[in-house]
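Visitor: here are the coordinates; sequence isn't available:
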């Protein structure tokens, strides 16, 4: 959907729409405490029903500010997402799954 990181950043500044979902994550120790798995699954299902939808983690959906995901939590986040998808739809994270680093 986005050919460049700049295009993605521009859309993030405009906010969520039917083809872009934004979500920041909350952590408690080495676990993700928010958002709740069920609400995340519902949002992912809605996004899956759009053509070429993109879901970006690490962005506050209300303020549209990039809060990021700590590098040491990336494996936890991927495992959490896989658990949501497997538990709900028996599928894996779609590829490509991309990591964008702030410059």
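Guide: That came in fine, so what should we check first? All values reported here derive from a predicted model rather than from experimental measurement.
Visitor: okay, CA-based contacts and neighbour counts for the rest of this
Guide: Fine.
Visitor: residue ranges for the strands of the chain, please.
Guide: Assigned by DSSP state E, the strands in the chain fall at 20-23, 26-28, 31-34, 54-57.
Visitor: any chance you could list what contacts the second one?
Guide: Here strand 26-28 makes contact (C-alpha atoms under 8 Å, 6 or more residues apart in numbering) with 32-35.
Visitor: now for the longest helix along the chain, which elements pack on it?
Guide: Looking across the chain with DSSP state H, the single longest helix is helix 74-89. Helices and strands touching helix 74-89, by 3 or more C-alpha pairs under 8 Å, 6 or more residues apart in numbering; DSSP states H and E, are strand 31-34, helix 37-48.
Visitor: adding another structure so you can compare the two:
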């Protein structure tokens, strides 16, 4: 099963960024991570893959010494920066080894109820276009 999931992640990396796929070399600050997560949740959900160079789609991995901080930033963004708190699916980011390097995969479910926001700002989806709104 892990091999199938790893192959699916490789395919997402090859496709590159879309409205439902975001690729990051390293985890951004928790406020920026929250923005990406609630934007995806308010639209159609998506996947954030950390440890991949966005321009070249090269797998660079998350270094061992940054793994705990990466996981903490993701979880803090969802629990502390987003209102109401966003629960991922699965609830913890997943770690996969691709080409001997570890990548972190965050699966953001689509909101079926609340509109998620952070700092009084939220993203909504309108006719296939996302735009920022303030509350």
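Guide: That came through, no problem. Not measured: the values here are computed from a predicted model.
Visitor: got a TM-score for the two of them?
Guide: Scored against TM-score structural alignment, normalised by the length of structure 1, the superposed chains reach a TM-score of 0.70; 93 aligned residues with a C-alpha RMSD of 2.3 Å.
Visitor: on that earlier part again, what's in contact with the longest helix of structure 1?
Guide: By C-alpha under 8 Å, 6+ apart, helix 74-89 of structure 1 touches 30-32, 37, 40-41, 91-93.
Visitor: tell me the centre residue of structure 1?
Guide: Among the residues of structure 1, the one closest to the centroid is residue 57, at 2.9 Å (C-alpha atoms, centre = their mean).
Visitor: aligned partner of that one in structure 2?
Guide: Residue mapping for residue 57 of structure 1 onto structure 2 gives residue 50, with TM-score structural alignment as the criterion.
Visitor: contacting residues around that match?
Guide: Contacts of residue 50 of structure 2 by C-alpha under 8 Å, 6+ apart are 23-27, 61-62, 103-105.
Visitor: let's see it at 7 Å
Guide: By C-alpha atoms under 7 Å, 6 or more residues apart in numbering, the contact list for residue 50 of structure 2 reads 23-27, 103-105.
Visitor: can I get the strands of structure 1 in JSON lines including distance to residue 84 of structure 1?
Guide: Formatted as JSON lines, the strands of structure 1 follow (distance: least, C-alpha to C-alpha, whole Å):
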{"stretch": "strand 20-23", "distance to residue 84 of structure 1": "15"}
{"stretch": "strand 26-28", "distance to residue 84 of structure 1": "16"}
{"stretch": "strand 31-34", "distance to residue 84 of structure 1": "12"}
{"stretch": "strand 54-57", "distance to residue 84 of structure 1": "14"}
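Visitor: which of the contacts of helix 74-89 of structure 1 count as buried?
Guide: Among these, those classed as buried by 16 or more other C-alpha atoms under 10 Å are 32, 37, 40-41.
Visitor: okay, these in JSON lines with distance to residue 3 of structure 1 next?
Guide: Below are those laid out as JSON lines (distance: C-alpha to C-alpha, whole Å):
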{"residue": "32", "distance to residue 3 of structure 1": "30"}
{"residue": "37", "distance to residue 3 of structure 1": "30"}
{"residue": "40", "distance to residue 3 of structure 1": "26"}
{"residue": "41", "distance to residue 3 of structure 1": "26"}
